[in-house]
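Chemist: next comes the sequence, and after it the predicted model I'd like to discuss.
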Amino acid sequence: MKIIVPMAGRGSRLRPHSLTVPKPLIPVAGKPIVNRLVEDIAKILKEPIEEIAFILGDEAFFGADVVANLEQLAKSLGAKASIYRQDLPLGTGHAIMCAKDSLSGPAVVAYADTLIRANFDLDPEADAVIWVKQVDAPEAYGVVKLNENSEIVELVEKPEQFVSDLAVIGIYYFKEIGDLKDELQNVLDNNIQNGGEYQINDGIKAMMSNGKVFKTGSVDEWMDCGNKNVTVQTNSRMLGFLKDDGENMVDANVVLENATIVPPCYIGKNVVLKNTTVGPNVSLGDNAKVTDSTLKNSLIQSNVDIKNANLDNAMIGNHVSFDGNFTSISIGDYSVLE
């Protein structure tokens, strides 16, 4: 089994945090988004992963440190890491084809801006599976249309009339991903574009027209990391799941001086808390120092110095110095507010 991870986008909706760190590498509940996604998919598949192909953007932003992290991630799952580049933002189908040398055999395609919680077996009768989640407002999503045999027969983007309430979440399984490769090559060769881009959906629709059977795979939880507010919410939900799983998320050497931690929280290494209450639903990275503050429902990265803060629904990057009485803030890396 292979996992194909397109992650070349710059994450503009998550700025300023994605200006210095690629969005898939931003930690949520103490671990980068892409690490959580790939590890959770590997658990669901319940079979060995032989290769993980990562499609990155330009080397100036997705540099050697990013590659090293991804290679270590693949190694931790017993897999080979393959690194590809998408130099131009030409769509989801184009991104996948940047990894065409890896497009053979059974594979999962997963876009690295979402997290899931799921537990199911792949349908052996299906040529492909599209992960979906039931949603309350299907007109805001791409949805699947099913026939009487619960097979996917159509993909509809943001339907004005009700088609179904099963939204596509951006994770796909192909029994033979070479079939998708062939159809996407045809899309590229014939310059078939939607919105000025080459889309995976055009390859999938061609597979359906050729008789390939697509089924749905449902997830229990679908958590977005698209912008600051939803990423903070995803951090809170993930902390709750990890607590329920019995994970210890607070480093044993955290220094507490007249301080309280209200779970669930992730607290990294070498953290000092003075006259402070942290939690619930806070992630606090390594080497953080927090003084005379109250933090809740917030996602805060490493090497920060926070004083006199009352934070709720906040997202703070790395190497930030913050002294103030604001609440729902979003501060990027290396910022100083004193």
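Modeler: Right, received. Where do you want to start?
Chemist: okay, CA-based contacts and neighbour counts for the rest of this
Modeler: Fine.
Chemist: who touches the longest strand along the chain?
Modeler: For the chain, the longest strand by residue count, based on DSSP state E, is strand 166-174. Outside strand 166-174, the residues within contact range by Cα atoms under 8 Å, 6 or more residues apart in numbering are 106-111, 114, 127-135, 138, 141-144, 180, 222.
Chemist: put this next to the first one:
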Amino acid sequence: MKIIIPMAGMGKRMRPHTLTVPKPLLPIAGKPIVQRLVEDLAKVAGEEIEEVGFIIKESFGEEVENKLKEVAASVGAKGSIYYQGEALGTAHAVLCAKDMMEGKMMLAFADTLFKADFNLDTSKDGMIWVQKVDDPSSFGVVEMNDQNEITGFVEKPDEFISDLAIIGVYYFRDANYLKNELQYVIDNNILDKGEFQVTSALDNMRKKGTIFVPATVSEWLDCGNKDVTVNTNQRYLEFIKDENLVSQNAEIQNSIVIPPVYIGENVKLHNSVVGPHVSVGDNTMISDSRVKNSIIQKDSSVKDANIANSMIGNFVHYQGTPSDVSLGDFNTVKGLYDN
């Protein structure tokens, strides 16, 4: 089994956090979003993952590429890096990894996490991960027949067609066939809303006899902006709350930790209440503060603060003001009356 992860987007809705790091490398419960995704895909696959291909911008740099190769290694796979020079749509992005497209393959877009209670049926031609939603008009949805087969794809329907939204995760038994159909979309300039879309290739495959079936996830977690990413961190901590999430070398003095929380290596908590639903990165110090439902990344300090629903980057020094905070890396913030 192979996995392809397109992640060349700029992550504009997550700024300032994506000014210094690609969105899929932002942490959820102590691990990068993309690592959580790859590990969850490997569990669903139920078989060895041979290769994980990451489609990125070349400008992301060597440090990011090495980190992504480590993510692949975490599931025992080879990590391969491919570049997308222009943002021409999802079909164009996936085709950037055409050199690895053969055999069984999973495709997943990197700003989506999920909770799934099924094992992948690799005998199927293809599977499309979906979840029921209250307002289908905001999503791409699938049409179904009585045999539980997908008969069509509709982007943001004006009238009710289906409440099964496509979450951006797919399985293909024959990746080479998908590659050829993606190339057909580009060669014939088949555009949807001005871009080359994966769903255009899927619809052509369906018309030629490929049978796609849905795989319904129990929960779909978005990482598109600060608020939903904080919520995803909350939900993910609930998923893994039975694991040991507090580092043994954390220094916890005169403080209360309310689980579920993730506490990284060499974290210091002094005179504070932390939790529930807080993730704290390595080497961060929190003192004289109350923190809940938040993500605080590595090498930062929080002092005299009362924060919730917040996201604080790496190497941040935050002191003082009670807030709903979104601070990128290398910031220093003090309260109005602090010296």
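Modeler: It's in. From a predicted model like this one, the values you see are computed outputs, not experimental measurements.
Chemist: please state their TM-score.
Modeler: For this chain pair, the superposition-based TM-score is 0.97 by TM-score structural alignment, normalised by the length of structure 1; 334 aligned residues with a Cα RMSD of 1.0 Å.
Chemist: hmm, back to that, in structure 2, what stretch matches whatever helix or strand comes next after the longest strand of structure 1?
Modeler: Using DSSP states H and E, the helix or strand that follows strand 166-174 of structure 1 in sequence is helix 177-189. Mapping helix 177-189 of structure 1 onto structure 2 (TM-score structural alignment) gives residues 175-187.
Chemist: what about the matching stretch, how far off from structure 1?
Modeler: Stretch 175-187 of structure 2, aligned to structure 1 and superposed, deviates on average by 0.9 Å (mean Cα distance after the TM-score superposition for structure 1).
Chemist: can you name the residues in contact with that stretch?
Modeler: So stretch 175-187 of structure 2 is contacted by 91-92, 95, 98, 101-105, 172, 191, 196, 198, 200-202, 204-205 (Cα under 8 Å, 6+ apart).
Chemist: how near is the alignment partner in structure 1 of residue 109 of structure 2 to residue 140 of structure 1?
Modeler: Matched by TM-score structural alignment, residue 109 of structure 2 corresponds to residue 111 in structure 1. Computed as Cα to Cα, to the nearest Å, the residue 111 of structure 1 to residue 140 of structure 1 distance reads 18 Å.
Chemist: between those two, which one's more packed in?
Modeler: residue 111 (22 against 13; other Cα atoms under 10 Å).
Chemist: residue 144 of structure 1: which element?
Modeler: Counting by DSSP H and E, residue 144 of structure 1 is part of strand 142-146.
Chemist: ok so, going back, the match of residue 109 of structure 2 against residue 7, yeah?
Modeler: Yes. If you go by Cα atoms under 8 Å, residue 111 of structure 1 and residue 7 touch, sitting 6.5 Å apart.
Chemist: aligned partner of residue 67 of structure 1 in structure 2?
Modeler: Checking TM-score structural alignment: residue 67 of structure 1 goes with residue 65.
Chemist: which SSE is the closest residue to its match other than its chain neighbours in?
Modeler: Among residues not flanking residue 65 of structure 2 along the chain, residue 81 sits closest, at 6.9 Å (Cα to Cα, 6 or more residues apart in numbering). Element membership for residue 81 of structure 2, per DSSP H and E: strand 78-83.
Chemist: neighbours of residue 155 of structure 2, how many?
Modeler: Residue 155 of structure 2: 17 neighbours (other Cα under 10 Å).
Chemist: ugh, wrong one, residue 279 of structure 2
Modeler: 32.
Chemist: which residue in structure 1 aligns with residue 266 of structure 2?
Modeler: In structure 1, residue 266 of structure 2 lands on residue 270 (TM-score structural alignment).
Chemist: can you tell me which residues contact its match?
Modeler: Contacts for residue 270 of structure 1 (Cα under 8 Å, 6+ apart) come out as 253-255, 286-288.
Chemist: residue contacts, the alignment partner in structure 1 of residue 296 of structure 2?
Modeler: Counting by TM-score structural alignment, residue 296 of structure 2 lines up with residue 300 in structure 1. Residues near residue 300 of structure 1 by Cα under 8 Å, 6+ apart: 282-285, 314-318.
Chemist: list just the nearest of those to residue 46 of structure 1.
Modeler: residue 283 (29.1 Å; Cα to Cα).
Chemist: go ahead and confirm the closest one touches residue 233.
Modeler: No. Judged on Cα under 8 Å, residue 283 of structure 1 makes no contact with residue 233 at a distance of 11.5 Å.
Chemist: picking that back up, so which bit of structure 2 is the strand holding residue 144 of structure 1 matched to?
Modeler: Aligned by TM-score structural alignment, strand 142-146 of structure 1 falls on residues 140-144 of structure 2.
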